[in-house]
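**Student:** Dropping a prediction and its sequence here:
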Amino acid sequence: MAGFPEGAPCWADAMFTDLEGAKAFYGDVLGWTFGESASEYGNYTQAYSGGKAVAAIVPPMPGQQAQSAWCLYLASPDAAATAQRIGANGGELVMGPMQVGDFGTMVIARDPGGVVFGVWQAGAHQGFEKQGEPGAYSWAEVVTREPAKADAFFPAVFPYGVRKMDTEQVDYRMFRVGDLPVLGRMAAEGDFLPPGVPSYVSVYFAVDDTDAAIERLRARGGTVHFGPMDSPFGRFAAVGDQQGAAFGIIDLGRTEGEQPPTVEV
């Protein structure tokens, strides 16, 4: 499998206190199946869609208390060098660089506005085995109360070009690797984020019918935070699972309207 370009999303995982509950939820909502838990790596458990690896779930380490949340990993050819740039540009290293067997090297970090993300230098584990199809990762965006900090930080750490949506409705930018948009940046203005909810990376998984997925999600105890809403990119909704982890779902085949123009910044 070809590697991911530097700065491109390459993997996503989440920590859950109730691992079996997470399996039941995502198995029903996204159609995932799960491999055997790797006990030597803290019961890290890969999720599959159509036999292709698309994400992973893991229980917290003994004694650790943490809110369930999805973490997006950005590809790096040299995790140690990326970690240095993170620190030099006002970010915080939460974990790593840490070698994970022969699978690769990981870093967990925060940008200067508090957005948590991961870095992955691939070894045996390259990352997503499929994208942009139902059951798989499709898009992600940094949702932040401090967009200026994100706008300075991410292009300094990764080789991003930046384009801004030419609209007054939202403050939205797209980080690009060459001509490929890889990550969005949404300014969380006003009451976009509820009080106490930190800035974060919203990870979107594709579904074949957003409304049907929402029905399954609600039946499993999940929550709809926003939407469903039609857009030029697909019919999407911002949701949460029954353990409080936020994510997005999108039907990429159901689009409405024309995509807004973008300008280079």
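**Tutor:** Everything's here; your move.
**Student:** CA atoms for contacts and neighbours, from now on please.
**Tutor:** Fine.
**Student:** my guess is residue 225 meets residue 238, correct?
**Tutor:** Yes. Counting by Cα atoms under 8 Å, residue 225 sits close enough to residue 238 to count as a contact (5.4 Å).
**Student:** quick one: contacts for residue 36?
**Tutor:** Neighbour list for residue 36: 45-46 [criterion: Cα atoms under 8 Å, 6 or more residues apart in numbering].
**Student:** can you pull the contacts of residue 47?
**Tutor:** If you count contacts by Cα under 8 Å, 6+ apart, then residue 47 has 32-35, 53-57 around it.
**Student:** For the closest residue to it other than its chain neighbours, which residues are in contact?
**Tutor:** Nearest in space to residue 47, with sequence neighbours left out and distances taken as Cα to Cα, 6 or more residues apart in numbering, is residue 34 at 4.6 Å. Residue 34 sits next to 23, 45-48 when contact means Cα under 8 Å, 6+ apart.
**Student:** who's more crowded, residue 225 and residue 238?
**Tutor:** Set residue 225 next to residue 238 and count neighbours by other Cα atoms under 10 Å: residue 238 wins out with 19 against 13.
**Student:** for whatever helix or strand that one lives in, the distance to its chain's centre please.
**Tutor:** The secondary structure element spanning residue 238 is strand 235-240 (assigned by DSSP states H and E). Using Cα atoms, centre = their mean, to the nearest Å, the mean C-alpha position of strand 235-240 is found 13 Å from that of the whole chain.
**Student:** Over to stretch 48-59?
**Tutor:** Stretch 48-59 has its average C-alpha position 14 Å from the chain's average C-alpha position, going by Cα atoms, centre = their mean.
**Student:** ok, structure two:
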Amino acid sequence: MVTTEYPAGSPNWVDLGSPDTGAAAAFYGAVFGWEFRSAGPEAGGYGFFQQGGKTVAAVGPLNEPGAASAWTVYFSTPDADALAKAVEQGGGAVRMAPMDVMDAGRMALFTDPTGGRFAIWQPGRTKGLDAIGEPNTFCWAELHTADPAAAISFYQALYGWGAADSGLPGIEYSVLSVADAGPQDMGFGGVAGPHEGLADGWLLHFAVPDADAAVAATSAQGGSVVMPASDLPTVGRIAVLADPAGAQFAVIQPVPPQSA
């Protein structure tokens, strides 16, 4: 499961690339109740989404030529430079070589061999997000790809991830876990094949107390519904949405934990 311990290979940061960060801040503020805080003039328009004073995500302008608005997941690493070499050796592409982000940490941007875009974060002063897995925060990273086996093999070579069948009837889905996950670990994400309407790549899920309310707020704020809310047994009620700039994300109203 996702936690703020952030062992190597776990997701430790998420951010949105947007053509209009002000509009994005207004949209996600209405949907999730987030507040925007600028990272300062030296950050080039980058800033943080906060909830209760805790950073839960971030947003910045689109800096790559031809880039479309999208959410990006970052995975923790103790050595960004070594991981960049491993990405190239594994058939992936380095879109932005490792670079220092002041004293906060070191980052890089990659594309896996199946086309999935992701990033890495080597912690410095900033270990990762302040809150994760709580209501209205990031809780799950899901890769949609035409070649799940190749994608899993690539990431396992980088991080030693575990990949286990979900056990959900009629669904081909692998649950991902960090290398040192214990037997009770429920994973941090998954890998699935392509799905009509969903963009290939990493789809970020945010936990919400009411999935239908999040869908309604998205529509009211000019976003769109990619997949309407539906119940997934033992998991929760899930919907896939897109913000006004087209960045896709998912919301999940988790099934309440069973009492002992």
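**Tutor:** That came in fine, so what should we check first? Predicted model, so just to flag it, every value in this text is computed and none were measured.
**Student:** TM-score of the superposed pair?
**Tutor:** Overlay of the two chains. TM-score (TM-score structural alignment, normalised by the length of structure 2): 0.90; 250 aligned residues with a Cα RMSD of 2.0 Å.
**Student:** if we can go back for a sec, from the contacts of residue 47 of structure 1, which ones fall inside strands?
**Tutor:** When these are checked against strands (DSSP state E), the matches are 33-34, 53-57.
**Student:** ok, those residues vs residue 152 of structure 1, which is closest?
**Tutor:** Checking these against residue 152 of structure 1 by Cα to Cα gives residue 55 as the nearest, at 28.7 Å.
**Student:** Now do the contacts for the residue nearest to residue 234 of structure 2 when sequence neighbours are not counted.
**Tutor:** Of all residues beyond its chain neighbours, the one nearest residue 234 of structure 2 is residue 255 (6.3 Å), with distances taken as Cα to Cα, 6+ apart. Contacts here follow Cα under 8 Å, 6+ apart; on that basis residue 255 of structure 2 touches 234-237.
**Student:** Then residue 154 of structure 2?
**Tutor:** Under the criterion of Cα under 8 Å, 6+ apart, the neighbours of residue 154 of structure 2 are 90, 112-113.
**Student:** any idea which element it lies in?
**Tutor:** Under the criterion of DSSP H and E, residue 154 of structure 2 resides in helix 148-159.
**Student:** cool, and residue 203 of structure 2?
**Tutor:** Per DSSP H and E, the secondary structure element for residue 203 of structure 2 is strand 201-207.
**Student:** hang on, residue 82 of structure 2 in a strand?
**Tutor:** No. With DSSP: H, G, I helix; E, B strand; the rest coil as the criterion, residue 82 of structure 2 is helix rather than part of a strand.
**Student:** before we move on, the earlier item: quick check: the strand holding residue 238 of structure 1 aligns to which part of structure 2?
**Tutor:** On structure 2, the counterpart of strand 235-240 of structure 1 by TM-score structural alignment is residues 237-242.
**Student:** which residues touch the matching stretch?
**Tutor:** 211, 215, 218, 223-232, 248-255.
**Student:** Okay, and which of those residues map to strands?
**Tutor:** Judged by DSSP E, the subset of the contacts of stretch 237-242 of structure 2 located in strands is 224-232, 248-254.
**Student:** which one among the residues you listed gets closest to residue 15 of structure 2?
**Tutor:** Distance to residue 15 of structure 2 across those (Cα to Cα) is lowest for residue 249, with 11.5 Å.
**Student:** How about the contacts made by that closest one?
**Tutor:** 71, 203-206, 240-242.
**Student:** just residue 46 of structure 1 next, same as before
**Tutor:** With contacts defined as Cα under 8 Å, 6+ apart, the neighbours of residue 46 of structure 1 are 34-37, 53-57.
**Student:** run the last query once more with 7 Å
**Tutor:** By Cα atoms under 7 Å, 6 or more residues apart in numbering, the residues touching residue 46 of structure 1 are 34-35, 53, 55-57.
**Student:** Checking it next. Helix, strand or coil?
**Tutor:** Three-state secondary structure (criterion: three-state DSSP) places residue 46 of structure 1 in strand.
**Student:** how about it, what's its match in structure 2?
**Tutor:** Matched by TM-score structural alignment, residue 46 of structure 1 corresponds to residue 48 in structure 2.
**Student:** How about its match: what's its closest non-neighbour residue?
**Tutor:** Once its chain neighbours are removed from consideration, residue 48 of structure 2 has its nearest residue in residue 58; the separation is 4.2 Å (Cα to Cα, 6+ apart).
**Student:** my read: the one you found touches residue 13, true?
**Tutor:** No. The pair formed by residue 58 of structure 2 and residue 13 falls short of the contact definition of Cα atoms under 7 Å, at 8.3 Å.
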